[in-house]
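Asks: Pasting the sequence and the predicted coordinates here, then a few questions.
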Amino acid sequence: MNFLTVQDSLYLLARIRSVNFSRINSVVQTISSLFLLDPFLKNYIHQLSGGTKRRLHAALALIGPPFVAILDEPTSGVDPNARQQMQEILINVVKAKLTTILTSHPMDECARVCNRLGIMFNGQLACLGTIQHLKSKFSQGYTIEIKVRSISNDTNMTMIQNVQSFLLSQNQLNVETREIAYSTGSFQIKQSTPADLFELLEQHKQNLNIETYTISQTTLEQIFLSIGKKLDIDLQ
């Protein structure tokens, strides 16, 4: 295959997949455009960069198209630009309603590309559903990022520790500290509503020298770790 051109390899796989001869040109043109391969059609495969080869491999997997295509970490080992390009392509593949099973480790990539997500743990499928369903079922509250007013390194650390102590003293919140650094702190709020937390912080914002704060949903990475901890406990 390395000594075929990109165009020849696409035509070859199209014929192997029994694409009708009258449609083969349009199929190859469509898949080439979808995977941004048009500038490389006359290039030999062995001349391609790693990122372009991965796009070609994904295109070859999907040409036809098959009933189901399985892509094993198609963005691993490529530079950030190539990864972003591949993610955009995979989003277009989903929009084209081509059934694709994608394996990947970066959770941000899964959140961006997939419309349904399964999490594997110790070789077993631990959960399956839409991203919002998994967040609703497995998330524990939400995350708040707090930044105090910047004065000096020592003072900033003292102020953010004061914020930490204040939040931990609010038993109704069930707070877990995620990270403390310089003038910022990240905390997991396992109980209480965002509205109640907003009200509490606004009441004490001046006393605690809080400059800004933001609230976000639990991330997929946190959900993965939460499921892992639960399964570890169940196995013990």
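Replies: Perfect, I can see it now.
Asks: Going by C-alpha atoms from here, please, whenever you check contacts or count neighbours.
Replies: Fine.
Asks: Setting aside sequence neighbours, what's the nearest residue to residue 120?
Replies: residue 126 (5.6 Å; C-alpha to C-alpha, 6 or more residues apart in numbering).
Asks: Now for the one you found, how many residues are close by?
Replies: Using other C-alpha atoms under 10 Å, residue 126 has 14 neighbouring residues.
Asks: all helices for this structure, in order.
Replies: 6-16, 24-34, 50-62, 80-95, 107-113, 131-138, 153-169, 194-204, 220-235 (DSSP state H).
Asks: Measure how buried residue 34 is and give me the count.
Replies: If we define neighbours as other C-alpha under 10 Å, then residue 34 has 18 of them.
Asks: For residue 109, see how far away residue 88 is.
Replies: 10 Å (C-alpha to C-alpha, to the nearest Å).
Asks: likewise residue 61?
Replies: 20 Å.
Asks: quick one, which of these two is more surrounded?
Replies: Between residue 61 and residue 109, residue 61 has the larger neighbour count (other C-alpha under 10 Å), namely 18 against 14.
Asks: The more buried one and residue 69 touch, don't they?
Replies: Yes: assessed by C-alpha atoms under 8 Å, residue 61 is found in contact with residue 69 at 6.2 Å.
Asks: check contacts around the residue positioned nearest the centre of the chain.
Replies: Geometric centre of the chain, nearest residue: residue 108, 1.8 Å, by C-alpha atoms, centre = their mean. With contact taken as C-alpha atoms under 8 Å, 6 or more residues apart in numbering, residue 108 is in contact with residue 220.
Asks: okay, now the one to match up with it:
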Amino acid sequence: MGQTQQKTLTHVMVSSAFMWMLLGVQVRMVQVWAMQAGVWASRCIGSIQYLKNKFGKGYLLEIKVKDPELTDLLHAEILRIFPSAARQERFPSLLVYKVPMEDALPLSQSFSKLEEAKRSFSLEEYSFSLNTLAQADDFKAGHAVKA
């Protein structure tokens, strides 16, 4: 190998090593920035549990209906059981409500009334659960439709 070829090869190797070193520095800088941004967001916004407690104060009621023609009557019954319930979604066989916590207490009565509605309206099934953080965020952003 000639001296010129060896110098060119050495130059390419040094350039490659320098580029990899720069790339490594940039990756480390991005990692540090992301970690700092995460800490900043946590300080500014709050922990997930804090946000869930602040905005997720309620329940999500999902009802699968066997007979779609009964949804209007069922809706009236849900508002009788939970006066401040807000319907979020309505499909022929699925109704979804946001129920404020104060409407659902005590839970034993809520479940008793839901079981009674299940029998009266021949519901396929229902789910009554605490809101997740994502659901609380959707509701807070105004995606719910007051029914």
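Replies: Yep, that arrived. Please read these numbers as outputs of a predicted model, since none were measured by experiment.
Asks: Send over the TM-score of the superposed chains.
Replies: The TM-score (TM-score structural alignment, normalised by the length of the second structure) is 0.63; 125 aligned residues with a C-alpha RMSD of 3.5 Å.
Asks: ok, back up a step: need the helices of the first structure in a markdown table with distance to residue 121 of the first structure, can you?
Replies: Listed next are the helices of the first structure as a markdown table, based on distance: least, C-alpha to C-alpha, whole Å:
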| stretch | distance to residue 121 of the first structure |
| --- | --- |
| helix 6-16 | 35 |
| helix 24-34 | 33 |
| helix 50-62 | 26 |
| helix 80-95 | 24 |
| helix 107-113 | 14 |
| helix 131-138 | 15 |
| helix 153-169 | 32 |
| helix 194-204 | 31 |
| helix 220-235 | 7 |
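Asks: Tell me which of those helices lies nearest to residue 180 of the first structure.
Replies: helix 153-169 (7.5 Å; C-alpha to C-alpha).
Asks: for the closest one, the distance to its chain's centre please.
Replies: Taking C-alpha atoms, centre = their mean, to the nearest Å, one finds the center of helix 153-169 of the first structure at 32 Å from the center of the full chain.
Asks: So for residue 184 of the first structure, which of the helices of the first structure sits nearest?
Replies: helix 153-169 (6.4 Å).
Asks: got the angle for that closest one vs helix 194-204?
Replies: 130 degrees (axes from the mean of the first three to the mean of the last three C-alpha atoms, to 10 degrees).
Asks: which residues are contacting helix 153-169 of the first structure?
Replies: With C-alpha under 8 Å, 6+ apart as the criterion, helix 153-169 of the first structure contacts 147-150, 173-177, 180-185, 208-209.
Asks: Just the buried ones out of the residues you listed, please.
Replies: The neighbour-count criterion (16 or more other C-alpha atoms under 10 Å) marks 147-150, 173, 175, 177, 180, 182-185, 208-209 among the contacts of helix 153-169 of the first structure as buried.
Asks: could those be laid out in CSV, adding distance to residue 231 of the first structure?
Replies: Listed next are these as CSV, based on distance: C-alpha to C-alpha, whole Å:
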residue, distance to residue 231 of the first structure
147, 34
148, 37
149, 41
150, 42
173, 25
175, 23
177, 22
180, 28
182, 35
183, 35
184, 32
185, 29
208, 39
209, 40
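Asks: Tell me which two in those are the farthest apart.
Replies: 150 and 173 (26.2 Å).
Asks: returning to that earlier point: nearest to residue 214 of the first structure among the helices of the first structure would be which one?
Replies: helix 194-204 (9.7 Å).
Asks: now what about that closest one, what contacts it?
Replies: By C-alpha under 8 Å, 6+ apart, helix 194-204 of the first structure touches residue 215.
Asks: Trace residue 166 of the first structure over to the second structure, please.
Replies: Counting by TM-score structural alignment, residue 166 of the first structure lines up with residue 77 in the second structure.
Asks: Quick check: the gap between that match and residue 90 of the second structure.
Replies: 15 Å.
Asks: burial of the match of residue 166 of the first structure, as a residue count?
Replies: 16.
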